[in-house]
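K.L.:
Return a 3D structure for these sequence lines:
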Amino acid sequence: MPSPMVDDAREIKEENPFESMMSRFDRAAQLLDLDPDLYAVMRVPNRELKVYIPVRMDSGRIQVFEGFRVQHNFARGPAKGGIRYAPDVTLDEVRALAAWMTWKCAVVNVPFGGAKGGIVCDPQQMSQGELERLTRRYTAELIDIIGPEKDVPAPDMNTNEQTMAWVMDTYSMHARHTVTAIVTGKPVELGGSAGRREATGRGLLFVINEAIKRFKMTPPQTRVVVQGAGNVGGTAARLLYEAGYKVVAISDIHGGIYNPNGLNIPDALEYLRQTRSFEDYPEAEQVTNQELLELDCDVLAPCATENQITSHNADRLKCKVLAEGANGPTTAAADSILHEKGVFVIPDILANAGGVTVSYFEWVQDRMGYFWREDVVNQRLQEVMVASFNDVCRYAERHKVDTRTAAYMLAIDRVAYDTRMRGFYA
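P.N.:
Alright, predicted model coming up:
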């Protein structure tokens, strides 16, 4: 019997996002019989930058923050990826997320490579002024490696439209002219795209719509559990509710609520907005985030954070469809368990690609100085998400693999083709 120390080591490895990403990449590359030279190039990032950011705090003292930017791949176009602020950001996490962005862009056939950034900080303990000074200095540190043709940042965990406006302004001051295409996820008034804020949640709705057709179900028959009530989870829950789905549970970081007859999602989200918690919500029973994942449902949509479904709880899931709104909510070690249970997985690199798709639309609109109506944005998003869902399903059927492996294979195949055609400059 393994010792507790060995078990702990396995768990740490299982929940390392870079290890999960690489194990899936390796499996897909092997099934594709990827050329060893291409494998050697594609498995590593193009560039990793680590910076130390001195910021004058409101107290007058200087505090030095650690920041990262990883640019994984440029074969298909400029790098693209968000910036997250969190106390537990690590280089491994940022490295994994950058690679995920490469595969995500390739799955939906958007001409970007992958990147990601992060700063180790606790934004809940910082003032608006401190966050602005942190953002501007971080942008200045990245100034030589970002740009509309190089690397286009976006919001991520604990960053938002205001953060992107600061990045855009700082970059524009250095460029000596306004450069709206340097970031996406900006306010509409500063060159942002209509529909961008809801894009990830809306994209999730579109692929869930396609997935339930495979089970000959309709929205009113479909019970949905959503983990997370932020921009992705809250938006997805509301849009699913408006589309006629029976959303039976939803949660935030503190815990969730469950009503087997269905929740009034607009009412529940308004309660959360007012009280900052689902605690004591009168129309449902309380559940923990762990209990929520194991509720009986047709569609489970983890839209919170990484490593929620692991080898320890995957066998207790009771959903037919797992729609991954978050990045990396399922560890690689859980994949085989879900496959054996017959769970239909819409993998994160497809399910939550609505955000990067509309980010691409925003970048295009900024570069041509002409902006689309929201209904046009949503229609084009639907076309991309439905086509990409069908591409992945066809790939899975043709190669006789699960949908996650198919999504990775499709993405790697596309990036490998472009890399091979471009050749290696030496």
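K.L.:
use CA for all of it now, contacts and neighbours both
P.N.:
Will do.
K.L.:
give the contact list for the residue positioned nearest the centre of the chain.
P.N.:
Central residue of the chain (C-alpha atoms, centre = their mean): residue 327, 4.1 Å from the mean position. Residue 327 is in contact with 97, 305-306, 348-349, 352, counting by C-alpha atoms under 8 Å, 6 or more residues apart in numbering.
K.L.:
before we go on, could you also do this sequence so I can check it against the first one:
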Amino acid sequence: MTQILSYEDASGEVRGWLAYDSASAPLAAGGCRMQPGLSAGELSALASAMTLKQRVLGLNVTGAKCGIDYDPRAPGAQEALGGFLAFLHDELHRRFSMGSDMGTRWDTLQRLAAARGIPSIKYAVKKAQRLTDEDFFARMACLEDRVGLLTLSQRRAGHVLTHAAIGAARAAGVNGPVRVALQGFGTLGRAAAHGFLDENVPVVAVADEHGCVADPHGLDLARMLATEPGTPVPRLAPDRVRPQRESLFTAEADVLVLAAGADALTVQAADRLPCPAVAVGANYGLAESAEQALHERGVLVVPDFIGGIGGSASMELLFGPARPPAAEQVLAGSARLARRLVDDLFATARRHATTPRRAALRLAARTEADADAPAYGRCPYLTAGGART
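P.N.:
Presented below is the predicted three-dimensional model:
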């Protein structure tokens, strides 16, 4: 049963909520949003989606989501967010493992939390995993280690999306080089692009709210990633700009990766999409109607709570092992986990003659929470035998 903790600042101008999907596990995990018009109902739905991510991975963690109804670009945003974190002080010590989300940044949340006596926005993991302070902070420090152009914290979610996308293309029958069309070049999109760069996978088109750039031979990702985050995509490759941002959905690619915003692909666009596979990383990145239209055409779809599972997976890889891992080990484990999970997803869909989304729900249903067990350390996709039957 969903539990909602409600917040209102002294002025009555800032409202916020923390939604717990259930109390069945020792730890609840999810991001913090700062978004105008945010509601408790929206956070409840997102918390439920977070639970599915934990269950698919076999983790003893339930879902949560929090945030404030506030414009992150408005004056006073930092003060508003800091007040909300002070309200969450006890929850962040005992039960709630927070991450960044729409309108917030990891480093900002950590800084604001520390100023209010909260050692880390993930400090509740220490209790749930029965760690010493020394062990907890040694593992957390790994998130700040740089791997390539980005830190592990910046790369972890996108890295799983990268490998989920490659796995989807392979499952769709692509045997040669995989060509990618990427929607979104924010935090998640840039991290996925870094993964494609590492794997020598050509990204033939990238689009954001400002427009689309494309090159059938592959865009210069290294140059694009070296630019300031938040730079509009058309400015990243001005000689490769296409007339409309919707050009992304007609690009000759093997997999479309959705890494920004909800309902990115209309049913009409889904009916014409040339890609044999789609990997969704953004929450609600694909409406169910569009997902169904793709399924009816035989397009393989990795649903959002599989493609967007990277943050949860990285916590398993950080806190599950007996000893703190290196950042490179976390990324390598994430890639292995993503490939095995996607293989299991499509095998389950074939075996039960159902959609990938329904197959993913079957995978999630295998896990039962245990209030007395540690949160991490039992993901079936990281064991020698792979997924459980």
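K.L.:
hang on, the earlier thing: what's the counterpart of the residue nearest to the centre of the first structure in the second structure?
P.N.:
Aligned counterpart of residue 327 of the first structure in the second structure: residue 283 (TM-score structural alignment).
K.L.:
sec struct for its match, please.
P.N.:
coil (DSSP: H, G, I helix; E, B strand; the rest coil).
K.L.:
show me where the stretch 51-200 of the first structure has helices.
P.N.:
Using DSSP state H, counting those that start in this stretch, the helices of the stretch 51-200 of the first structure run over 91-107, 128-142, 161-175, 199-213.
K.L.:
Figure out how far the helix or strand following the last one is from the centre of its chain.
P.N.:
If I follow you right, that is helix 199-213 of the first structure. Using DSSP states H and E, the helix or strand that directly follows helix 199-213 of the first structure along the chain is strand 223-227. Distance of strand 223-227 of the first structure from the chain centroid (C-alpha atoms, centre = their mean, to the nearest Å) equals 18 Å.
K.L.:
Could you give the residue range in the second structure aligned to strand 223-227 of the first structure?
P.N.:
The aligned range for strand 223-227 of the first structure is 179-183, by TM-score structural alignment.
K.L.:
what does the matching stretch contact?
P.N.:
The contact list for stretch 179-183 of the second structure (C-alpha under 8 Å, 6+ apart) reads 189, 201-208, 218, 248-249, 251-260.
K.L.:
which of these count as buried?
P.N.:
189, 201-208, 248-249, 251-260 (16 or more other C-alpha atoms under 10 Å).
K.L.:
among those, which are in helices?
P.N.:
Of those, the ones assigned to helices by DSSP state H are residue 189.
K.L.:
The buried ones among the contacts of stretch 179-183 of the second structure in strands, which ones?
P.N.:
203-208, 255-258 (DSSP state E).
K.L.:
Quickly note the distance from residue 39 of the second structure to residue 104 of the second structure.
P.N.:
16 Å (C-alpha to C-alpha, to the nearest Å).
K.L.:
Those two: which has the busier surroundings?
P.N.:
Using other C-alpha atoms under 10 Å, the more surrounded residue of residue 39 of the second structure and residue 104 is residue 104, with 19 against 16.
K.L.:
what sits against the counterpart of that one in the first structure?
P.N.:
Structural alignment (TM-score structural alignment) places residue 104 of the second structure against residue 159 in the first structure. By C-alpha under 8 Å, 6+ apart, residue 159 of the first structure lies in contact with 83-85.
K.L.:
Residue 371 of the first structure: which of those is nearest?
P.N.:
In terms of C-alpha to C-alpha, no member of the contacts of residue 159 of the first structure lies closer to residue 371 of the first structure than residue 83, at 24.6 Å.
K.L.:
Alignment lookup: the closest one to the second structure.
P.N.:
So, by TM-score structural alignment, residue 83 of the first structure is matched to residue 32.
K.L.:
likewise residue 302 of the first structure?
P.N.:
Using TM-score structural alignment, the equivalent of residue 302 of the first structure in the second structure is residue 258.
K.L.:
show me what contacts its match?
P.N.:
If a contact means C-alpha under 8 Å, 6+ apart, then residue 258 of the second structure has 182-184, 264, 278-282, 285-286 as its contacts.
K.L.:
from those residues, which is closest to residue 230 of the second structure?
P.N.:
Residue 230 of the second structure has its nearest neighbour among the contacts of residue 258 of the second structure in residue 184, at 10.6 Å by C-alpha to C-alpha.
K.L.:
and the gap between the closest one and residue 288 of the second structure?
P.N.:
Using C-alpha to C-alpha, one obtains 20 Å as the distance from residue 184 of the second structure to residue 288 of the second structure.
K.L.:
So what angle separates the directions of the host helix or strand of residue 411 of the first structure and helix 91-107?
P.N.:
Element membership of residue 411 of the first structure, judged by DSSP H and E, is helix 403-422. For helix 403-422 of the first structure against helix 91-107, the angle by axes from the mean of the first three to the mean of the last three C-alpha atoms, to 10 degrees is 80 degrees.
K.L.:
what's the span of stretch 338-351 of the first structure, first residue to last?
P.N.:
Chord length of stretch 338-351 of the first structure, first to last residue, is 17 Å (C-alpha to C-alpha).
K.L.:
try stretch 32-49 of the second structure
P.N.:
One end of stretch 32-49 of the second structure to the other measures 14 Å (C-alpha to C-alpha).
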